[in-house]
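Undergrad: Structural data only, the sequence is not supplied:
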């Protein structure tokens, strides 16, 4: 019995397998009838060499000249345009400049002259009036000794004059003030070389911080250019970051070259190089701007002395100008004394003279140092530095009729 069952199972399995094969075959034929047969690709031919190689087909070839380049939109770079050179200015002539600036000067200085004329016009000049005259002069920073001299001279002249008209008083006061200021002093800024040394004239500009020293150096360069001289500027103030740039700007405006060194470098070296290059260029004058320094700092003052000694290796310095702020009054005299001990001051530049009524500082500083005021600054304009003229200055003090 078991054998019969086993035979039936085997028969069923065999029939199922035969049926599966028949169905698979039919499906395959149906697919093949629907899809086209893929083309048969022959394998690539092996390359031939030697005698078996096929002869290459000769093709006509173009020369390089016949080959055209593709069209491209190539734009040419714009030409490099150099920045325009700064326009050279023509400075205002130095001669008579203070006379032209008299109105500006008189606005701040008139109080001194008017005060003196008012006092001297009183019918009775007693001791109290003369004390007021002294106080007026001292308040204007004329100084004690010059004030006493002026009062004594005025007393004597008034006693002799007797009756005093306003015109006579003005003429009297003008004469005595001109004498006090010093009409016979040499106020020339010496820019010509002394002796037979073949080099430019050398002007050393010194002063404390904040007096306008670098600006004064630049303006002085304009004054000299206006007088027909060729100028080289030496930027020996290496400690103030903008000093060299500021001085070079002044020089560029009038066509003067500026010699400068690295920031924080040795100022004596810059000063030496400025004179050397000025000599090589055949310049007329070398202006050397030194660093501003406090008169109380011994080390800084010693360094200033070194700058002067190094420059003198080329020959004597022709002019040493001390720049003082007129608004500092008597404190400026203290500064002046210390600078005079370190370098031989030969002239004084008073800046900001238009901003103070204390014009008597001109007299006081000259008496203190024994050297003349040679230049005065009367404003912020480029041509507001003027050669000092005693007559024009006194006329500004006492005003016009």
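TA: Noted; the coordinates are in hand. The shown structure was predicted, so the numbers you read here are calculated from the model rather than taken from an experiment. Numbers count the residues shown, from 1 in each chain.

Undergrad: hey, let's count contacts and neighbours off CA atoms from now on
TA: Will do.

Undergrad: I'd like the distance between the most centrally placed residue in the chain and residue 296.
TA: Taking CA atoms, centre = their mean, the centroid of the chain lies closest to residue 246, which sits 0.8 Å from it. Counting by CA to CA, to the nearest Å, the separation of residue 246 from residue 296 is 26 Å.

Undergrad: got it, and residue 8?
TA: Taken as CA to CA, the span from residue 8 to residue 296 is 134 Å.

Undergrad: swap in residue 239?
TA: Going from residue 239 to residue 296 by CA to CA gives 18 Å.

Undergrad: cool, and residue 252?
TA: Per CA to CA, residue 252 is found 35 Å from residue 296.

Undergrad: Looking at these two, which one has more neighbours?
TA: The neighbour comparison of residue 252 against residue 296 (other CA atoms under 10 Å) goes to residue 252, with 17 against 12.

Undergrad: Distance check, the residue lying closest to residue 330 once chain neighbours are set aside against residue 328.
TA: Distances taken as CA to CA, 6 or more residues apart in numbering place residue 141 nearest to residue 330, at 6.8 Å, with adjacent residues excluded. In this view, residue 141 and residue 328 are 10 Å apart by CA to CA.

Undergrad: Comparing these two, which residue is more hemmed in?
TA: Legend: neighbour count by other CA under 10 Å for residue 141 and residue 328, higher for residue 141 (24 against 16).

Undergrad: Go ahead and confirm the more buried one touches residue 361.
TA: Yes: using CA atoms under 8 Å, residue 141 is in contact with residue 361, at 5.1 Å.

Undergrad: And here is the other one:
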């Protein structure tokens, strides 16, 4: 539901109470892949590798490509931008930035899911320089500067930087069902294949037949290879075989899909730990990256999910999806600030190009 930045007043204490009552790990089924994107005839368990050009994944280059990506980002953030820019313009319409307006701004930022701590810090810094704010344009510029400062994350010492030169590079992708995890894997595969890389996907969510079928469709579409076992087989075994195949075929990248729901949270985390141990056994240092996919529309609940997964498997980065479906784009700032983990990608639409490497400056430019 689209929120109003000028709705009911919400204090910092109320927001903290709401967060503490939020369920920690909602587990919902993944949506089926769109029938517009794929047809049943495309499904195969062992798709052959095809050229990215044959799949129509070749895009524009240089400045034209950068401009196109920014326009997609701007369009995807339209709900957040419409609320923020409209209300910022209204704040200073014929008025000075006094204490009442600063309190309203604080409420707006909290409601936009920037988080209580970040919202208070931003407003405090604006308060100290409010004499420089003479127009809505001034306020937007200063807001962008202060939000960018909040997003200057400090890397967690327990989360190593990705081994970008390792081949094959092993990427483990985790997340609860319903966040767009399998779709994100498919888009990542498409982007890397388009760059000329040889990609192998591991269908590690063996407990849902739909997950394997969806990944097979994405492998077909992207030109990646797929390693898939029978339903309900050992996910760690699938991951091992995918990495084994990647080494034998001299592949560049292995992306491992994982389950998002077992019959309890403990079993899910133990299964993920087993996959990590199995990959490490086959290739010391693997997985080289562990990305958590979060649904931006879940707001502050995404923070709790990330804490649980980070404690269990040691995350190296985050992917936020469905930003086009929410006006609470501020969750991006809250997640990165709270966890000290980099956001690697954001999803702002249904297309392959709508999964973009995260750039904080571009994100704020598109949001304002």
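TA: Looks like it arrived, so ask away. Since this is a predicted model, take the numbers as computed values, not measurements.

Undergrad: Any idea what the TM-score comes out to?
TA: TM-score of the superposed chains, computed with TM-score structural alignment, normalised by the length of the second structure, equals 0.77; 309 aligned residues with a CA RMSD of 2.7 Å.

Undergrad: before we move on, back to that, can you pull the residues that touch both of residue 141 and residue 361 of the first structure?
TA: Overlap of the contact sets of residue 141 of the first structure and residue 361 (by CA atoms under 8 Å, 6 or more residues apart in numbering) consists of 329, 330.

Undergrad: Give the aligned equivalent of residue 297 of the first structure in the second structure.
TA: Residue pairing (TM-score structural alignment): residue 297 of the first structure is matched to residue 265 of the second structure.

Undergrad: give the contact list for the residue nearest to the centre of the first structure.
TA: Residues in contact with residue 246 of the first structure, defined by CA under 8 Å, 6+ apart, are 214, 215.

Undergrad: Now find how far off-centre whichever strand or helix holds it is within its chain.
TA: Assigned by DSSP states H and E, residue 246 of the first structure falls within helix 243-254. What separates the centre of helix 243-254 of the first structure from the centre of its chain is 5 Å, taken as CA atoms, centre = their mean, to the nearest Å.

Undergrad: Please point out which parts of that helix sit buried.
TA: Neighbour-count burial for helix 243-254 of the first structure flags 243, 244, 247, 248, 249, 250, 251, 252, 253, 254 (criterion: 16 or more other CA atoms under 10 Å).

Undergrad: Where in the second structure does that helix fall?
TA: On the second structure, the counterpart of helix 243-254 of the first structure by TM-score structural alignment is residues 211-222.

Undergrad: how far apart are that stretch and its match in the first structure?
TA: Here stretch 211-222 of the second structure, set against the first structure after superposition, deviates by a mean of 1.6 Å using mean CA distance after the TM-score superposition for the first structure.

Undergrad: ok so, going back, which position in the second structure pairs with the residue nearest to residue 330 of the first structure?
TA: When the second structure is aligned by TM-score structural alignment, residue 141 of the first structure is paired with residue 113.

Undergrad: what does residue 272 of the first structure give?
TA: In the second structure, the residue matched to residue 272 of the first structure (TM-score structural alignment) is residue 240.

Undergrad: element containing that match, please.
TA: Using DSSP H and E, residue 240 of the second structure falls in helix 235-249.

Undergrad: After that helix, which helix or strand is next? Please name it.
TA: Remark: after helix 235-249 of the second structure, the chain's next helix or strand is strand 253-256, criterion DSSP H and E.

Undergrad: In the first structure, which residue range corresponds to that following strand?
TA: Using TM-score structural alignment, strand 253-256 of the second structure pairs with 285-288 in the first structure.

Undergrad: Mean distance between the matching stretch and the second structure after superposition?
TA: Mean deviation of stretch 285-288 of the first structure from its aligned counterpart in the second structure after superposition (mean CA distance after the TM-score superposition for the first structure): 0.6 Å.

Undergrad: next one: that stretch to chain centre, how far?
TA: On CA atoms, centre = their mean, the centre of stretch 285-288 of the first structure falls 16 Å from that of its chain.

Undergrad: which other residues reach it?
TA: Contacts for stretch 285-288 of the first structure (CA under 8 Å, 6+ apart): 191-192, 200-205, 217, 221, 229-236, 271, 274-275, 278.

Undergrad: Helices of the stretch 51-200 of the second structure, residue ranges please.
TA: Remark: helices assigned in the stretch 51-200 of the second structure by DSSP state H, counting those that start in this stretch are 62-76, 78-91, 99-111, 116-128, 136-150, 181-194.

Undergrad: could you give the angle of the third one to helix 116-128?
TA: Counting by axes from the mean of the first three to the mean of the last three CA atoms, to 10 degrees, helix 99-111 of the second structure lies at 150 degrees to helix 116-128.

Undergrad: do the second one as well
TA: Interaxial angle of helix 78-91 of the second structure relative to helix 116-128 (the same axes, to 10 degrees): 30 degrees.

Undergrad: could you say what helices and strands helix 78-91 of the second structure packs with?
TA: helix 136-150, helix 360-367 (3 or more CA pairs under 8 Å, 6 or more residues apart in numbering; DSSP states H and E).

Undergrad: Swap in 10 Å and give it another go.
TA: If contacts are counted by 3 or more CA pairs under 10 Å, 6 or more residues apart in numbering; DSSP states H and E, helix 78-91 of the second structure sits against helix 62-76, helix 99-111, helix 136-150, helix 360-367.

Undergrad: how about that helix: buried residues?
TA: Counting neighbours by 16+ other CA under 10 Å, helix 78-91 of the second structure gives 78, 79, 80, 81, 83, 84, 85, 87, 88, 91 as buried.

Undergrad: Would you tell me which one of these comes nearest to residue 252 of the second structure?
TA: Closest approach between those and residue 252 of the second structure, by CA to CA: residue 78, at 35.9 Å.
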